[in-house]
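In: please work out how this folds:
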Amino acid sequence: MHQLKTNHRMWQFEPILLMCTLYLLATSVVAAPQVHETMTIMVEDAAAPWSKRDGTGYANDVVVAAFKEMAVDVQLKVVPYARCKYMVLNGTSVACFNMSWLPEFEGRIKMASQPIYTVNNDMFESINAPLPKSPKSPCTLPPGTVVGTVRGYEYSPQATALQSAGVVFENADSDVQNLRKLAARRLSAALIVTNDLEAKEQKARQAGTEDVVRFAFNCGLSAATIGFSLTHPDGLRALKMYDEGYRRIEANGVLKQIHMHWFPSQPVVRP
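Out: Purely as a prediction, here's the structure:
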């Protein structure tokens, strides 16, 4: 009789033990670490402080952090911007940054929903050969003026309109190269990408030309972000992951932390 009572108690506990076991198994599955994937993304090499030659920069940190939120480890491949742009256009690379929208990208590249930063398109001149200036239309130059631009860069509509007015754009690999050519009087002007987080003459200092070239006038703004290839098999999937990751780092404070790391004395301003 005692044995029967003992067996009866065991039968009572067996369902409880089974439920506990199933609960523990379920929680262990939920708590398991996410499986990470690795994705290679192209980034330009000469856009400090956004993207530097050594692979660091504000924009680099933003892109890596956004994908990290989505359990994706991004490997950045640092290349000249012209190559970055070409590879995302032909679908060799899933994405490239820092890009600005152009109509020619329609059907080939889709931009992230939010810009990473906004920059100025500024015309620089030689101090000893200043450019003519029009008070009515500040971004104008006489036909035949030779202006240094960076190969593959997307400029503002105001800047690109200069070509229709007969201004000649001459390409180089970087703004620094163009400032040195301007200093050597091999150019009449240089169209330089600047930002409000640094002094206008920052790139001139970097080029060692701050004593011979200077800011002349502004030719509009450009918003820069990451562009995803529509012909790459992972392009749209990567775009959706990045947009969601960006939304998360904006909400959880990571984006603000990145900004404070790179620009500790500047307030956070959304592009």
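
In: use CA for all of it now, contacts and neighbours both
Out: OK.

In: list the contacts for the nearest residue to Gln75 once chain neighbours are set aside?
Out: Distance criterion Cα to Cα, 6 or more residues apart in numbering; nearest residue to Gln75, sequence neighbours excluded, is Thr40 at 4.7 Å. Listed by Cα atoms under 8 Å, 6 or more residues apart in numbering, the contact partners of Thr40 are 74-77, 93-94.

In: here's the other one to compare against:
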Amino acid sequence: MIRWGRLRHLSPLLLALLGRLTLAAPLPQIGAEDDWYPYTALRDGEIRGMSADIVRAAFAAADTPVELIAYPYARCMYLARIGKLAGCFNTTPDEQVRHDFRLPRQALFNDDILIWTRRSQATPLTQLADLSGRRIAVTLGYEYGPSFDGYSGVQRIAVRQDINGFRMLERGRVDYSIAFRGTSEQLFRDNPSLQGLFQPVYTAHQAELFLSFSREHRDARRLLQQFERGMQIIAKNGRYQQILSQWQHQRPTLLKADTRH
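Out: Okay, here's the model as predicted:
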């Protein structure tokens, strides 16, 4: 503890600096998904990925320091919802998320949510009803857009991570797996044994991914305002596009249905 009486002979500037250090608060914490590369993941003890770079750049542009903390997605969203974290990313908002969280005007990025099957049995789908009665692997806690999330005609097989869904698909334990384009491509690069095994046959949703801000955290409203200001800055100065270009990946070819009759 600092005893101010003993410091009365110090200069006013030094006293002011000591006071600021004593009263300094911890940085607000933003939750980052821990296993969703190349967008956000904990790798070699560091939070890395495209959306992590965007979040850091936006807050830096707004001169607003924050701390990113890695969590599994479902845990991250829970902690943000109850106010233990100021926010969490990456979120594909549904009606419940929009009710529980504050969302910025600007998404972090866009990506396609694809339905994949084994290449050896790939048949193009024209509508979700083509999945009726089939088994499809879904990752716990993920949102896949209103059409798929509201469709009750499939058997959803819940898995902890996207790779588990693809492993089940490889072994014939499910008929399909649903996953984002970018993260699926990265999984195949990281796991060469999976390369060339799967084919996307349907786009379930063209998703916007957001940093969701808590409605319960005391700093969240201010951080949302600063984040939006920072996003505008990096959009104007070219930093946002630079980040997207650094992480760009080729879009896979979607198997098209033959509509000729």
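
In: tm score of chain vs chain?
Out: Superposed pair, TM-score by TM-score structural alignment, normalised by the length of the second structure: 0.77. Supporting alignment: 224 aligned residues with a Cα RMSD of 2.6 Å.

In: what's the counterpart of the residue nearest to Gln75 of the first structure in the second structure?
Out: Under the alignment (TM-score structural alignment), Thr40 of the first structure pairs with Gln29 of the second structure.

In: in the first structure, which spans are helices?
Out: Secondary structure of the first structure (DSSP state H): helices at 2-31, 58-68, 81-89, 157-164, 175-183, 202-207, 235-252, 254-262.

In: which stretches in the stretch 1-150 of the second structure count as strands?
Out: Counting by DSSP state E, counting those that start in this stretch, the stretch 1-150 of the second structure has strands at residues 29-33, 35-36, 40-43, 46-48, 67-71, 87-91, 101-102, 109-118, 135-139.

In: TSV for those strands, including distance to Ile233 of the second structure?
Out: Shown next, in TSV, are the strands of the stretch 1-150 of the second structure (distance: least, Cα to Cα, whole Å):
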stretch	distance to Ile233 of the second structure
strand 29-33	20
strand 35-36	26
strand 40-43	22
strand 46-48	22
strand 67-71	20
strand 87-91	20
strand 101-102	20
strand 109-118	16
strand 135-139	34
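
In: picking up where we left off before, keep only the contacts of Thr40 of the first structure that stay in contact in the second structure.
Out: Retained in the second structure by both residues aligned by TM-score structural alignment, their matches' Cα atoms under 8 Å are the following of those: 74-77, 93-94.

In: what about the closest residue to Phe109 of the second structure other than its chain neighbours, how many neighbours?
Out: Once flanking residues are discounted, Phe109 of the second structure sits nearest to Leu209: 5.6 Å by Cα to Cα, 6+ apart. Applying other Cα atoms under 10 Å, we find 18 residues neighbouring Leu209 of the second structure.

In: now Gly31 of the second structure
Out: By other Cα under 10 Å, 27 other residues sit near Gly31 of the second structure.

In: so who does the alignment partner in the first structure of Arg167 of the second structure touch?
Out: The alignment partner of Arg167 of the second structure in the first structure, by TM-score structural alignment, is Arg180. By Cα under 8 Å, 6+ apart, Arg180 of the first structure lies in contact with 207-209.

In: can you list which of those residues carry over to the second structure?
Out: Counting by both residues aligned by TM-score structural alignment, their matches' Cα under 8 Å, none of those remains in contact in the second structure.

In: related to what we said a few turns ago, neighbour count added to the contacts of Thr40 of the first structure, as TSV?
Out: Converted to TSV, those look like this (neighbours: other Cα atoms under 10 Å):
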residue	neighbour count
Val74	19
Gln75	12
Leu76	18
Lys77	14
Ser93	22
Val94	27
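
In: return the member of those residues nearest to Val167 of the first structure.
Out: Ser93 (33.2 Å; Cα to Cα).

In: quick one, what contacts the closest one?
Out: Going by Cα under 8 Å, 6+ apart, Ser93 of the first structure touches 40-42, 87, 229, 232.

In: go with 10 Å
Out: Listed by Cα atoms under 10 Å, 6 or more residues apart in numbering, the contact set of Ser93 of the first structure reads 40-42, 84-87, 228-229, 231-235.

In: against Phe97 of the first structure, how distant is the equivalent of Tyr78 of the second structure over in the first structure?
Out: In the first structure, the residue paired with Tyr78 of the second structure is Tyr86, using TM-score structural alignment. Look at Tyr86 of the first structure and Phe97 of the first structure: by Cα to Cα, to the nearest Å, they are 12 Å apart.

In: between those two, point out the one with more neighbours.
Out: Comparing Tyr86 of the first structure with Phe97 by neighbour count (other Cα under 10 Å), the higher total belongs to Phe97, at 25 against 14.

In: not counting its neighbours along the chain, what's nearest that one?
Out: In space, and not counting its chain neighbours, Phe97 of the first structure is closest to Ile226: 4.4 Å by Cα to Cα, 6+ apart.

In: alignment lookup: that neighbour to the second structure.
Out: Per TM-score structural alignment, Ile226 of the first structure is aligned with Leu211.
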